[in-house]
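Undergrad: Please work out how this folds:
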Amino acid sequence: MPLGGPRAGHHGCVPSHEIDTPRGSARVQVTEPAGAPAALLVLGHGAGGDVGAPDLTAVHDAAVAAGVRVALVTQPYRVAGRRAPAPAGHLDEAWTAVVAAVREDGLPLIVGGRSSGARVACRTAYALGAAGVLALAFPLHPPGKPERSRAGELPADLPVLVVNGDRDPFGVPQAHGRVEVAVRPGAVHDLRRDLPGTAEIAVGWLRRHGWAP
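TA: A predicted model of the protein is given here:
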């Protein structure tokens, strides 16, 4: 069952709750829309960042305003005060536990996040039974190493929206299967350029799939 949260507004005012996971305590902030939610969007942060990243904030606020319940997840290593990310398997385990704690039967589940958080969402989407994935600044490869592609992590059989800047040193994935790619002109990995435009693209995708009114 979901953890109750305040309605609408900036997520900085939303109280957080700690959730025990196999990899330590994670933190989650859940914001309710003004009316009954049409879907649940769960978002994770980047490797060295947090849920206050500008692109996550913009998408959170726009999605809540559009009638979506949004949960922001802080991984246990960040709750413990570490910046170096945990191994991929540990991230996936913790994420899966948090999503299980906040999801609600009958409400479409959309998983996502930025950078490392987008990778976690992609890797776990099938196992969680997610309806779709929202990937902000998906890091296609390490900078300068295009041969180390992570394109295989994108679930081609689910609706996926990738939003990347055209100047992102981590690369830009190609659309394939049900994976859509929205390229933001002039934006780098932090997606700070035209945040309202990025949020509008994300909400438009949610609406096209019936996950927002």
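Undergrad: Only C-alpha atoms from now on, for both contacts and neighbour counts.
TA: Fine.
Undergrad: so how far is P37 from the nearest residue to G48 once chain neighbours are set aside?
TA: Once flanking residues are discounted, G48 sits nearest to R83: 5.0 Å by C-alpha to C-alpha, 6 or more residues apart in numbering. For R83, the distance to P37 equals 33 Å [C-alpha to C-alpha, to the nearest Å].
Undergrad: returning to that earlier point: how about the contacts made by the residue nearest to G48?
TA: A47, G48, G49, Y77 (C-alpha atoms under 8 Å, 6 or more residues apart in numbering).
Undergrad: Okay, and which of the residues you listed map to helices?
TA: Residues from the contacts of R83 lying in helices, with DSSP state H as the criterion: Y77.
Undergrad: please give me the structure for this one as well, since I'd like to look at both together:
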Amino acid sequence: MARATRLEVATAKGPGELVLERPSGVPRAVLLLGHGAGGGVDARDLLAARDTALASGLLVALFTQPYRVAGRRAPAPAAQLDDAWLDAVRAVRGRRGLRRLPLVVGGRSSGARVACRTATAAGAVAVVALAFPVHPPGRPERSRLPELDGAGVPALVVQGERDPFGLPPDAPGRRVVVVPGADHALRRGEGLVTQALPTFLDDVLGT
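TA: A predicted model of the protein is given here:
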């Protein structure tokens, strides 16, 4: 059974919240995950990633952004999300025994965008993007693909075949796993997360 620790994270826009869960043995890396714009860290695909990473020997940290802690559904501006996320990275790194562990970052939808935009600043070795919103529905000309391309580290993307936010292409350093018949919610996609994540983690962590 994972051991959970709940922490408040001080940010310029109010407190965020981290829930840290440890694997049964000594962790070999850290996976930090963020939620979507209108949801929380209890999304089924995030929990599938958490459980899979724990079984693969990673410590998992789930971060709730300050606007959600405050009870608001409308997301904060991108710069505020990024700053709060980096505060969460520093909070995780400040925990005893975690500073030198490899860091993998990720999340679903908006959380995946934040993880990609800040991967270099966070010192991450990889990104896990669940339901990355490539563009607003019906607006392919407003592409957010540069955020995914610009992560600068290997990326695993799990995307619904019918996601109205688009489907990113395969690219060097990027592995795209398509969930047949799924939309942005990635329903029925948990099994593919569970299948794809261990191999990806082994590849990027060198074990």
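Undergrad: now the contacts of R83 of the first structure in a markdown table, with distance to L206 of the first structure and neighbour count?
TA: Putting the contacts of R83 of the first structure into a markdown table (distance: C-alpha to C-alpha, whole Å; neighbours: other C-alpha atoms under 10 Å) gives the following:
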| residue | distance to L206 of the first structure | neighbour count |
| --- | --- | --- |
| A47 | 25 | 17 |
| G48 | 27 | 13 |
| G49 | 25 | 18 |
| Y77 | 30 | 21 |
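Undergrad: which one among the contacts of R83 of the first structure gets closest to P146 of the first structure?
TA: Nearest to P146 of the first structure out of the contacts of R83 of the first structure is A47 (C-alpha to C-alpha; 19.4 Å).
Undergrad: Tell me which residues touch the closest one, please.
TA: Each residue near A47 of the first structure by C-alpha under 8 Å, 6+ apart is listed here: R83, A84, P85, S115, S116, G117.
Undergrad: Restricted to helices, list these.
TA: When DSSP H defines the helices, the subset of these inside them is S116, G117.
Undergrad: just the buried members of the contacts of A47 of the first structure?
TA: Those of the contacts of A47 of the first structure that meet the buried threshold are P85, S115, S116, G117, by 16 or more other C-alpha atoms under 10 Å.
Undergrad: which pair in these spans the largest distance?
TA: P85 and S115 (12.0 Å).
Undergrad: Helix or strand: which one has the residue nearest in space to the middle of the first structure?
TA: Nearest residue to the geometric centre of the first structure (C-alpha atoms, centre = their mean): G113, 2.0 Å. In this assignment (DSSP states H and E), G113 of the first structure forms part of strand 109-114.
Undergrad: Mind listing residues that contact that strand?
TA: 39-46, 55-56, 103, 118-122, 125, 129-138.
Undergrad: Pull the most distant pair out of the contacts of R83 of the first structure.
TA: Farthest pair in the contacts of R83 of the first structure, by C-alpha to C-alpha: G49 and Y77, 11.2 Å.
Undergrad: Is A196 of the second structure part of a helix or strand, or is it coil?
TA: When classified by DSSP: H, G, I helix; E, B strand; the rest coil, A196 of the second structure comes out as helix.
Undergrad: Name all residues that make contact with it.
TA: V177.
Undergrad: In the first structure, what sits opposite it in the alignment?
TA: For A196 of the second structure, the aligned residue in the first structure is I201 (criterion: TM-score structural alignment).
Undergrad: R22 of the second structure now?
TA: In the first structure, the residue matched to R22 of the second structure (TM-score structural alignment) is E32.
Undergrad: Please apply the same query to L31 of the second structure.
TA: Using TM-score structural alignment, the partner of L31 of the second structure in the first structure is L41.
Undergrad: and if you look at R68 of the second structure?
TA: Matched by TM-score structural alignment, R68 of the second structure corresponds to R78 in the first structure.
Undergrad: A185 of the second structure now?
TA: Alignment note: A185 of the second structure maps to D190 in the first structure; criterion TM-score structural alignment.
Undergrad: wait, that match sits on G52?
TA: No: contact criterion C-alpha atoms under 8 Å: D190 of the first structure and G52 do not qualify, at 12.0 Å.
Undergrad: The two: which has the busier surroundings?
TA: Taking other C-alpha atoms under 10 Å, D190 of the first structure and G52 do not tie; D190 has more neighbours (17 against 14).
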